[in-house]
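In: Sequence first, then the predicted structure, then my questions.
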Amino acid sequence: MILKLLLFAGLAAAETGRDAWLRYARLTGHIPSALPSSIVALNSSTSSPVHTAGQELQKGFSGILGKQVAVSSTGKQASSAVVGTVAQFQKAFGSSAPNVSAELIEDGFWLSVKGSTVQIVGQNERGALYGAFEYLSMLAQGNFTNVEFATNPAAPIRWINSWDNMDGSITRGFGGASVFFADGLVLSNLTRAAEYARLLSSIRINAAVVNDVNADFHTVNSTNIQGVGRIADVFRPYGVQLALSLDFATPMELGGLSTYDPLDDGVIAFWGNITEQIYDRIPDFAGYLVKADSEGTPGPLVYNRTLAQGANLFARPLVPHGGIVMYRAFVYNQLPNESDWQADRANAAVNLFAPLDGQFDDNVVVQIKYGPIDFQVREPASPLFANLPQTNVALELQVCQEYLGQQTHLVYLPPLWRTVLDFDLRVQNETSLVRDVITGERFNRRLGGSAAVVNVGANETWLGSHLAMSNLYAYGRLAWDWSLDSEAVLQDWTRLTFGTEPTVVSTISTMSMASWPAYENYSGNLGEQTLNDILYTHFGPNPQTLDNTVWGQWTRADHTSIGMDRTVSNGTGFSGQYPAEVAAMFESVETTPDNLLLWFHHVNYTQKLKSGDTVIQHFYDAHYEGAQTAAEFVGMWEGLEGKVDEQRFDEVLYRQTFQAGHAILWRDAIVNFYHNASGIADEKGRVGTHPWRIEAESMELDGYVPYVVSPFEVASGATAIVTATNTTTGTASTTLGFPSGTYDVAVNYFDMFGGNSSYSLSLSGRTVGTWVGNAVDTGKLGHTPSIYIDGHSATRITFKGVSVRKGDVLKIVGRADGVEPAPLDYVSVLPAGVVD
């Protein structure tokens, strides 16, 4: 939408990020006089989303415009902002009510802005609230344009899946503790849960699963049903319905039965009783999310029952109440054998679910991850979307950056999502975009939509990172309309979150749109998957863990070749799971896109890409390019000093600086690993060549000793230094031979969980800086911590603009603490503009 008038919001002294995109920051400059003088919300019940809409409009007018406007439940339409449902408008205004019912479907709304007269009409109360948030979004961005339009959701299911555990922890909890649970119970204070519901409603999310898919059976005991009922109570005024994940074995664990067989009469009765208890407390309960027969979880396959029989067990007692079951297609309890060339975990979803098409009840939705493995940096669209024409399906995404930098790396995800959503599956040789399959349009299905895994926590920033919130905002916007442009959505979020100053909007847009390609470049490319440690934290680099494990995320890399052969002719047959046109494309090296080459084909490192580069040279070039881009983000963000409030500026700068250093670690780890594996040199002479780097183990050591790091590739020269004991101090020193001048001095070290070592750096007795390795223990970085010296704990600190004289003695003193022996990897003395 084009802005008619762009106004600048004044900067606050400090902001925590808690208000996210609903800051309602004051606009300065000329504000039109033709604005509503009253607010009419056509329902006064405090649990009503229409009442909430009135309160939200009042708050927005006050914050954005500095205008105090009264709210009532009756009044005139002229010079008012009136909000309500179609039925409420007709009751209040009769023949003068807008005649828009034919234009709206469930949750849709109609917005008319004509100067001081604003009409917000929802098909239901939730839709009316969505319309109020839309109008406030316009105002907050300085848009006072007269408009009149109707908008409807692309699909009825716009859910989020939480990973909150009953003990208060969150799986992949990079943003702090749960806002729902603690100590096995629902929190007594649900203020943050209500604030979260407000955020979700503003982006048109209509349901939230509040507990982890690896569910605790205690979630549905009588005490906790009452507890989650209180969560539903604070959700209800925002039109967000509550849903729950279930443990398939609950009839045994909680109900005392001897079985959880989905065809057993006692099991059927058990779930019928649980469902009735839930609806007695939560009459608008949305339904269940079920993870079964996956990663060790119980399920119907234990009893030789089908996945459809398992899903239908939960679906049937929901029918009278209008509830649905989201049944995850992430099923792979049978782990593949790597020695079998045809074994492939990617085949599991189609093999298990496609034969059951048409056997799932009408209120079952099969929830399918965007790719066949597990939220990797790039995967092909899951072929299961093409194999269930008679079954309701939904797309599963991750806002949680589990494999993608864990919210310490900036990675704006919608461009990645678009590679799947816009993919044409060519079912029966007809246009079959994934986005049209999940909405139900392509196969004329009643239900469909999407669910996103979100790891919101009690951190003031919600996700642990200010910039990561763009992914949550964008998910909601796109779930409503999958055709929206990713960058346009990002710019809306930026104006709402950081203000309308053009430099801020353009800089954040440039950084964010470059972030996913950069991360792919320095983590894993050509369809090789994200090369992080799949056995431990899913954070730092460790390509060795993908192969020689049972988890089926193999690269099959050896000293001459790399990639999974997923062809029908010679491999796992995965390519044949797609419709014929797509299968033929992926079957051939020549027609497979380079960015998925290693997903579908096993080739030599010297295989030429369509660019003319070899696979191995592409690895080298891409990883250096990605690290360079991450380094540039720091300077770009620094250019916003004074244009973003001080607190958020500093907190984002801290993370961008970390990302720049960690991207170099990623770059070096991957290029060294494949250089070691292939024996093929980098044509540009960069790999293994570091003219500005001083290895810690080559320095004169006192109290420090060399330490061989595993995996070798995550330490420069495969070696670090550690203090001789965990209670001593070590010194590493060397005489510098660099020409005198001004340099940036970077120190690579390891920040392990369970210790906060302290360090000092000096040049010929002149203190350059001191620091403590406490970012993990204090939560300044929310990624999954590591107790080892590895690619997860590796980090760096940089001191800029240091005056260096040739012959200076560089000295680092490290003091061990706890389990952390003040580990050091290397020092870089970098001329201006050089990225190590």
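Out: Sure, I can see it. Note that the structure is predicted; figures quoted are calculated from it, not measured.

In: alpha carbons only for contacts and neighbour counts from here, please
Out: Fine.

In: quick one, strands of the stretch 51-200 of the chain?
Out: For the stretch 51-200 of the chain, applying DSSP state E, counting those that start in this stretch gives strands covering 71-72, 80-85, 109-114, 117-122, 147-151, 157-162, 181-182, 185-186.

In: Using JSON lines, please lay out these together with distance to residue 341 and mean neighbour count.
Out: Shown next, in JSON lines, are the strands of the stretch 51-200 of the chain (distance: least, Cα to Cα, whole Å; neighbours: other Cα atoms under 10 Å):
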{"stretch": "strand 71-72", "distance to residue 341": "68", "mean neighbour count": "19"}
{"stretch": "strand 80-85", "distance to residue 341": "59", "mean neighbour count": "28"}
{"stretch": "strand 109-114", "distance to residue 341": "54", "mean neighbour count": "22"}
{"stretch": "strand 117-122", "distance to residue 341": "56", "mean neighbour count": "28"}
{"stretch": "strand 147-151", "distance to residue 341": "50", "mean neighbour count": "14"}
{"stretch": "strand 157-162", "distance to residue 341": "35", "mean neighbour count": "26"}
{"stretch": "strand 181-182", "distance to residue 341": "45", "mean neighbour count": "21"}
{"stretch": "strand 185-186", "distance to residue 341": "47", "mean neighbour count": "22"}
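
In: for comparison:
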Amino acid sequence: MRLHALTWPFLALTVAAEDGSKAWLRYAPVRCNRSCQKTLPSHITILNANKTSPIFTAAEELQDGLHGIAGKHVAITRGCNAPPSSILVATVSDYLVCNGTTVPDDVLSLDEDGFYLHTHGASATILGQNARGALYGAFEYLSLLAQGDFATLSNTSQTSNPHAPIRWVNQWDNMDGSIERGYAGPSIFFASGKIVDDLSRAREYARLLASVRINAIIVNNVNANATLLSAENMDGLARLADVMRSYGVAIGISLNFASPQTFGGLDTYDPLDESVIAWWENVTDELYARIPDLAGYLVKASSEGQPGPDAYNRTLAEGANLFARALQPHGGVLMFRAFVYDHHISEEHWKNDRANAAVDFFKPLDGKFEENVIVQIKYGPIDFQVREPVSPLFANLRKTNVAIELQVTQEYLGQQDHLVYLPPLWKTITDFDLRVDNASSPVRDIISGEHFSRPLGGWAAVVNVGTNTTWLGSHLALSNLYAYGRLAWDPTLDPETILDTWTRLTFSAHPRVLETVNTLSMTSWPAYENYTGNLGIQTLTDILYTHYGPNPASQDGNGWGQWMRADGDTIGMDRTVWNGTGFSGQYPAQVASVYEDLDTTPDDLLLWFHHVPYTYVLKSEKSVIQHFYDAHYAGAQAADAFVDQWDSLKPLVDKRRFEEIRRRFVYQAGHAVVWRDAVTSFYHNLSGIADQHDRVGHHPWRIEAEDMTLDGYVRYTVSPFETASRAFAVVTETNSTTGSASATVPFADGVYDLVVNYYDLYGGHSQWKVYLNEKLVGSWKGDMEDTLGHNPSIYIDGHSATRIRFRKVKVRTGDKVRIVGVPDGTEPAPLDYVAFLPRGIVD
């Protein structure tokens, strides 16, 4: 736990209701008395800035921040002669022209977007290598101010340079306003095939991005719609660029490879055809005529059914270079995704392996890409899993610019409904030493371009904000966006230190808030890994549907290549060279030798690289199957504790945010049990090996719905079987008749938590009531599609399974429990079980 020395004197003065829209830029008040006020500047002076410049934006942010945080009204002035006690904001070049003074050598040699912050007493100088850098320096000043760090503000001198020039986010927004893998409402950019008229939300998003030093955004889905290139939409993009420019955020767009044919009217999209080349040059010229600072393009080609150069027997490099050459006269960058693989491969062939695809496709093309091409590589070889080894492609492209692709959007990681703080996962990748040529070569140094002396490189992250006031659908999920920006600027930062700053800015500096949010967040990824998929087996979700709830059976027998090769005796992918798919051989020799050997492969990646019996004994001295059982129970136990931990902050967090966050923790605690039961039941059934602790399949505190006395309810066989307790649920006989399920309570007299496991399907808002001796205990509605921010499922399965808990219910043996379900729409008020849980029991 890392706490500033300045914890108590500068706490927020009030706990005001907030909707999350200001995120970490709340500019909430801190205590600043008259003496404190005198240590703060009285003027803001800017040089050579119009109202669209990030310099002017920096001045406005400083003015708003000083007023909001410290209650100080500060005027903005222009000119070379800054009044005493001023903050001077300028580029280095403008400062030198205006003042004719010298600056330290490290200021003269700032990298692009870098900044210099110097303070002495109530005066401050903020200089940027460019206008964007000056804005970053202003946000750094405000971050210190918002944390009440007046001591640093009165005496600091620092230069700060970015780790890499590319620090982008990718939105997967569609032209109709929907968002692929979006969990926070519709697009803030598009609706009905056009750019929206009101771009105020986009401006606020640019503000958030700039505050963590993100310098560009791809605004549309990589599965691109060519109609974005219409003249009307180009004009709309220009309006969007104008809005985001004042925060130094450049826009770029995703392109559909087949656009010359499907949209442009040509009879081909062959990248070597002269008419196609001319068509893309013309489109690019038209875009730059409207948006002179367009960042560039992102292209997904020959992947997952998207068109690409392979349709004409052209290489991926020839396809990428088509766009790169069109961009070169304008200084634009072409981001070309390495996410290319055959999604119809057969599992029957032992050597087949989707993980091999990136190196197989791109390594032979190394050095054949134009200098303004950056190959955008997902951090792992598969697809944003809960744990993967680093993609070996980073070690295999020596002559090609590369960027790492991360995912703030929690596609496979709980979709913002489960708290998963991602930086610890990301650090396992960026800190990993690939040992290229037997020398130190951390991934972070490869993606920056430093290791292979490449001119470009950096970071991209799928973010997918929406219209929800919390931006990502969950208040706590925003820590991942904040941390992404901070790590893209400086990947050596510690995730806990980043989290500490984010918490101070987002909530408060109260020690209990800092400690609790730290504990919750740092526990969250290990807990999620435990109750979803561990030992390198990938996230055991339904890869054929929503990528959300449990469905371990879907991991095999599919054409997507996300396999585990599980049978009754063995499990895991053999990716060795000597006997398997050969994937381990794609790494440099020192790393390959570790993964090739069963004894030296880390347990947390064992099943990624090796196919072993369930009885194989790990370094922990547990068998694989017992580790599965224990880990899943431990993960659910950890998630259950999140609720009480968060409850301890009730007096310290505003009511709205407290309740909204609490609702998600309650949901996560219940869904973690759904995950636990589904995965352990599946492998218990498949392997036939009992849990040493006799937990799997034994639920002594449950009453199964199908065993209750049913009136208007009928038994229903759930598929997959493991996503229901004992494989069955009950549903109403019709979608217009009420159901009732009742039973006699067999448990000893006492105080219990009464839990009901049910299914909340998209397509209706069923209502339930639970009674004890005909006295109402509670009622609820099936409205997850509204409260979670996305639609988990139209089926009775592990996506729609959820739980509600009524705490501290007094029960006597022989009491009668009854649940009444009223169906709605296509949702037949499904029930799985009711449980009476003594204190401390998670089931």
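Out: Looks like it came in fine. Just so you know, these numbers come straight off a predicted model, no measurement behind them.

In: hmm, back to that, of all the strands of the stretch 51-200 of the first structure, which one is nearest residue 480 of the first structure?
Out: strand 157-162 (7.5 Å; Cα to Cα).

In: any residues touching the closest one, and which ones?
Out: For strand 157-162 of the first structure, the surrounding residues in contact (Cα atoms under 8 Å, 6 or more residues apart in numbering) are 204-213, 394, 447-456, 476, 479-480.

In: equivalent range in the second structure for it?
Out: Aligning strand 157-162 of the first structure against the second structure (TM-score structural alignment) gives residues 166-171.

In: repeat for stretch 244-262 of the first structure
Out: Using TM-score structural alignment, stretch 244-262 of the first structure pairs with 253-271 in the second structure.

In: in the matching stretch, what's buried?
Out: Buried positions in stretch 253-271 of the second structure, judged by neighbour count with 16 or more other Cα atoms under 10 Å: 253-260, 262, 264, 268-271.

In: Span of it from start to end?
Out: End-to-end distance of stretch 253-271 of the second structure (Cα to Cα, to the nearest Å): 19 Å.

In: what's the offset of it from the middle of its chain?
Out: In terms of Cα atoms, centre = their mean, to the nearest Å, the centre of stretch 253-271 of the second structure is set 31 Å apart from its chain centre.

In: which element is residue 530 of the first structure on?
Out: Assessed by DSSP states H and E, residue 530 of the first structure sits outside every helix and strand.

In: Which residue, other than its chain neighbours, is closest to it?
Out: residue 524 (4.7 Å; Cα to Cα, 6 or more residues apart in numbering).

In: mind checking how far the alignment partner in the second structure of the one you found is from residue 255 of the second structure?
Out: Counting by TM-score structural alignment, residue 524 of the first structure corresponds to residue 533 in the second structure. Separation of residue 533 of the second structure from residue 255 of the second structure (Cα to Cα): 35 Å.

In: thinking again about what came up before, so of the buried residues of stretch 253-271 of the second structure, which two are at opposite extremes in space?
Out: So, these by Cα to Cα: farthest apart are 253 and 268, at 21.9 Å.

In: hmm, back to that, inside helices: which ones of the buried residues of stretch 253-271 of the second structure?
Out: 259, 260, 262 (DSSP state H).

In: Can you get me the centre-to-centre distance for the longest helix along the second structure and its chain?
Out: Longest helix in the second structure, counting residues (DSSP H): helix 655-687. Centroid separation for helix 655-687 of the second structure versus its chain: 19 Å, with Cα atoms, centre = their mean.
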